[in-house]
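Q: the sequence and its predicted three-dimensional model are supplied below.
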Amino acid sequence: MNQYSGLKNALIAFCLLLSILYALPNIFGSDLAVQVSSAGGKLVTESDLDKITDTLKSKDVNYKSVALSNRHILVRFDNNASQLSAKDILKTSLGRNYVVALNLAPSVPLWLSNLGGKAMSLGLDLRGGVHFLLEVDMYAVMAVSIDKHYNELRTLLRAERLYKSIKKEGERIVIRLKTVDTRAKALKIIKSELSDLVVLETNNQDKLMIYLAISNNAQKNAKKNALKQNITTLRNRVDELGVAEPIIQQQGLERIVVQLPGVQDTARAKEILGAVATLEFRLVDERNDPQTAIQSGRMPIGSKLYYFKDGRPLLLKNRVIATGENITGAASGVDDRSAPMVNITLDSIGGRAMLDTTKKYLKHRMAVVFIENKVETIIKNGKTIKKRTTTKDIINAATIEGVFSSRFQITGIDSGREARNLALLLRAGSLSTPIEIIEERTIGPSLGADNIEKGVLSVIIGFMLVLIFMAMRYRVFGLVANIALTLNLAMIVAVLSLLQATLTLPGIAGIVLTVGMAVDANVLIFERIKEELGSNSDIQKAISSGYDKALLTIADANITTLIAALVLFSFGTGPIKGFAITLSIGIITSMFTAIIVSRAIINKIYGGKKHQELSI
């Protein structure tokens, strides 16, 4: 009695050893680091690594180590001064084709890292940085959608000369027809060409009037797409800030959370997040040489000089074929030859302009220009002024291979990753609708370190008090519970590390609460064993009955708490989710350690042996 099989003991030991192994990365701490990655679609190379090391050595900046991965270069430092100095130097020397970001790099040994060991991801309140809560103007979304449908409808009906007048009234479009006979024809055109519009039933019996509104499904899709496009755009904007691990995610139906670890300049962050960008499609001037234009200083009539990000010049025609406002979709993929490409979808206005252009200029090149307007706050002569700058970069120039209109492909792209980046730029060239910052918080790095110190201290104090109480109250059984509690803490840390769940202050609170709750199961078991000993002199039966009879009560208590934690996770936001995650993990691991692990240890001490009394 009270003995587990060898296989069961081996499985328990394996789970515990695995937990300890994957909890280990968190004891090694982190290094101050600077992360360098490419701003384009290409990977960093050994030549970039050599350039960085040579630059730092020439400027006498001491660094701890430098390493190259497939996506970035990580330079580690011993102190904050060297880190900040290196960031400024590398940002200046490498130029705008690279993103230079401050980072905290875990000091996990190579052997442990090769086994998949990672330290827990720390939230903004533990690392320091800025937090923004942005609200998307959904009224503007609907206004833009109404304008778009209004313009398309007017163009379609004008071609058939069906309406006398057409105007917008709030969220409705009102059409006055020329004759009653044209009503059926107008409705047929609307149904076939603009399926997102629905005819409103009104008390007005005038057959010359048609009242239209955007359908509920179309409204939902417009709001959803606007939110997604703004999130994509904001991710692209954050690259300009040089943030290593930003968090940009949807919150609710109308809001976006932006967290920028390591950033302390909120003014700069707000200027970047609110910058306005757009795209333009222009024909390439095939007849004139850009180098000749540069040397002479005179541009050919009807053309203007533009540059790629790498500095290559190209002459483009002044006439704009379509802009980013005409793009309704962009997705990367591969063509028939397995070469990377980007599928573009334009609205009806852009499609017609593209059709006319491609018919006339087949086999000519067409360029995509990314234009961004930025606002920067500077101090000049003691006064704060707004400095507005505009950057215009060619991101692609491909040959027109066939006649197309609203749907076409951009080819001639070097890699699949570059195609994905291009699709992102096309989709996220500009914010699809205005956003407003409704909440702003700044957490300093010293405050983040202080939060970590106090959070760890609270866990240690709570942990030690529980250990002392259990050892004094239940003696040997209390020591067994303490071992189980220690292993439970290791399992929580291991699971958080493996899931890479972001640990925040509320998450630490969840761990502290779990530490207190974890021994509840052992208290119930031990008190039940005491009751059994009072009515039954058989020690083995008392142990067995104590665990078996307390199991249902323990399960009920933990399951109800787990349901509450899952509800918090489902309906909560931000800090509440962090608390719910650690609490849920703690409940599951505490049931394993308190019931199974503690019994395995008790079985080793008392199982199958004759004892006169229990130390409980």
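A: Arrived safely, thanks for sending.
Q: contacts and neighbour counts: CA atoms only from here.
A: OK.
Q: so what touches stretch 213-220?
A: 142, 146, 171-173, 196-200 (Cα atoms under 8 Å, 6 or more residues apart in numbering).
Q: try it against this one:
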Amino acid sequence: MLNISMPKQILIWGTVVIGLLFAMPNAFYTRVETHNDAVAVIDSGQTNATLDADAAQWPSVLPSGLVNLGLDLRGGAHLLVEVALEEVHGSYLEGFWPEVRDTLAAERDAVGFVTRDDSPADELRVRISQVDGAARALELVRGLGRPVTSLTGAAGSNLDVSINGPVLTIKLSEAEQVAMNDRTMAQTLEIVRRRIDEAGTREPTIQRQGTDRVLIQVPGVGSAQEVIDLIGTTAQLTFNSVLGSTSDPAQSPGTGNILAPDAENEGLFYILEKRAVVTGEDLENAQLDFDQNGSPAVAFRFNTTAARKFGDYTLENIGSPFAIVLDGEVISAPRIQSHIPGGSGIITGNFTVEEATNLAILLRAGALPAPLTVLEERTVGPELGQDSIDAGKVACIVAGIAILVFMVLSYGLFGVFANIALIINVGLIFGLLSIIGATLTLPGIAGIVLTIGMAVDANVIIFERIREELKTAKGAARAIELGYEKALSSIIDANITTFITAVILFVIGSGPVSGFAVTLGFGIVTSVFTAIFVTRSLIVIWFARARPKTIEV
């Protein structure tokens, strides 16, 4: 008997309604996008009449998820940058020198005096005055090594130490270099992602490429230079004691000190203690603020440990200058007026609102572990993106109309049912994409166009099976029922193989290939659902009302 129970009907059409409800915001893209941006700002604690008006452009009770437009549809910036991993190795060895010096100095009777020789950046060369103590020195320095924290070198040391006469040569082991490179790349990806996300951009693509490169694609940005300015700054913030100032850049600051230029006054240099009191890594938050004169500034707050250290220092050094150093330049050197116990403060300077906002973003995201070199930059204009969207719309419309006409001419009323299911199918695809917040690119549009063509395949198989069953004169209802039953295995087999291909493309591929795989995979799922359930439900509803004695497919 051709029938679908009421609970199944409710489940089928409930799924359709929910899917189309999630797809609906894409029909009002600009309004919903404005609403989402306003809500995000309001949730961060800011509010005003304009934000409230923007948030009211879309009802909060309705879904507001959108299919994000990729770089080729929205326009934006494309960058390929290289991470200077060698500098990370050199920085590690530079920081390792005091530990080596102190360890060997504790055994001065055995190894003599310890000095450092000039060496390449990837080596640390240490000279001892007593050649007879070479073996002991080698033993001591090797003892400073630590196990490599990676699967490939778990049993090895992070140091490769050798000695030639009185000179020790210290390098990072190969296993440690690989592990350090992986850590540096992971940290770089995370910091770049945080900086771009905090700047309010939508759905950036940030991927590691090869050993030392990062691909960055940011939709909706006016130029690649904006992204370079945001991610290219290392933003290493330190708070150092001021020992004096000078106008002579060649003056020696003394052992354990550094010479840092003033960011605003050219020709002025500060002599600072090299060891920072606290650093930007201790920051808990940084945000745009304004000083007592109404000028843009950056308010900051330290974590508990650093706040205590910062408070103790200010208590002991009231009246002394205190330097705020950003990327090697002193941006401010105020005198400590009083004890600052809360670990909060404000960075002032000749900032614009945009400069202060970007500095706060950089400080919150943290310092890059290594400098970045831009190898390739490209800006995709929004006009080109709009042309791509228009071309995609035309392709979808042409393909859709051709299939709608073909189905009606080939299968009559049953073709109309298939066409209704096809329209629902496209809506469900966008509903699924909106739910997961997927990014739609040109290859993704190609996947949707391909799905439109494939979506009627299942209906064609079913309708042809019904035609065959009608020849046996078993009655219209029985023919429809048998047509669906016998076509089911063929439909599932054909779509499973395509779905497996889509999964492989998604897992192995990246970028455009992955976008194509997502839309293709979702299209397969929705087309099978609409063909087996939605089309059959429409036929059952029609058949129950019309009660035809014969049918023509």
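A: Cool, got the structure. What you see is a predicted model; the values in this text were computed from it and never measured.
Q: TM between them?
A: Remark: TM-score between the superposed chains equals 0.72 [TM-score structural alignment, normalised by the length of structure 2]; 489 aligned residues with a Cα RMSD of 5.0 Å.
Q: show me which of the contacts of stretch 213-220 of structure 1 is closest to Ala580 of structure 1.
A: If you rank the contacts of stretch 213-220 of structure 1 by distance to Ala580 of structure 1 using Cα to Cα, Met142 comes first, at 35.8 Å.
Q: tell me the counterpart of that closest one in structure 2.
A: Aligned by TM-score structural alignment, Met142 of structure 1 pairs with His89 of structure 2.
Q: among the contacts of stretch 213-220 of structure 1, which ones are buried?
A: By neighbour count, with 16 or more other Cα atoms under 10 Å, the contacts of stretch 213-220 of structure 1 hold 142, 146, 172-173, 196-199 as buried.
Q: got those residues as a markdown table, with secondary structure and distance to Ser598 of structure 1 columns?
A: What follows is those, written out as a markdown table (DSSP: H, G, I helix; E, B strand; the rest coil; distance: Cα to Cα, whole Å):
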| residue | secondary structure | distance to Ser598 of structure 1 |
| --- | --- | --- |
| Met142 | helix | 60 |
| Ile146 | helix | 66 |
| Arg172 | strand | 69 |
| Ile173 | strand | 71 |
| Asp196 | coil | 63 |
| Leu197 | strand | 66 |
| Val198 | strand | 66 |
| Val199 | strand | 69 |
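Q: now those as JSON lines including distance to Ile349 of structure 1?
A: Listed next are these as JSON lines, based on distance: Cα to Cα, whole Å:
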{"residue": "Met142", "distance to Ile349 of structure 1": "19"}
{"residue": "Ile146", "distance to Ile349 of structure 1": "15"}
{"residue": "Arg172", "distance to Ile349 of structure 1": "21"}
{"residue": "Ile173", "distance to Ile349 of structure 1": "19"}
{"residue": "Asp196", "distance to Ile349 of structure 1": "17"}
{"residue": "Leu197", "distance to Ile349 of structure 1": "18"}
{"residue": "Val198", "distance to Ile349 of structure 1": "21"}
{"residue": "Val199", "distance to Ile349 of structure 1": "23"}
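Q: tell me which two of those sit farthest apart.
A: Met142 and Val199 (17.2 Å).
Q: now do the helices in the stretch 51-200 of structure 1.
A: Per DSSP state H, counting those that start in this stretch, the stretch 51-200 of structure 1 carries helices over the ranges 80-94, 110-114, 124-127, 138-160, 183-193.
Q: what residues sit buried inside the last one?
A: The one in question is helix 183-193 of structure 1. Neighbour-count burial for helix 183-193 of structure 1 flags 183, 186, 190 (criterion: 16+ other Cα under 10 Å).
Q: what's the closest of these to Arg417 of structure 1?
A: Nearest member of the buried residues of helix 183-193 of structure 1 to Arg417 of structure 1, counting by Cα to Cα, is Ile190, at 40.0 Å.
Q: now do the strands in the stretch 401-550 of structure 2.
A: Assignment of strands within the stretch 401-550 of structure 2 using DSSP state E, counting those that start in this stretch yields the ranges 439-440.
Q: likewise the stretch 251-400 of structure 1?
A: 255-261, 276-284, 303-308, 313-323, 327-334, 340-346, 365-380, 383-399.
Q: and Phe569 of structure 1, which of the ones you listed is closest to it?
A: Of all these, strand 255-261 comes closest under Cα to Cα, at 16.6 Å.
Q: which residues does that closest one contact?
A: Against strand 255-261 of structure 1 from outside (Cα under 8 Å, 6+ apart): 124, 127-136, 227, 231, 243-251.
Q: now the buried members of those.
A: Buried by 16+ other Cα under 10 Å: 124, 127-136, 227, 231, 243-250, out of these.
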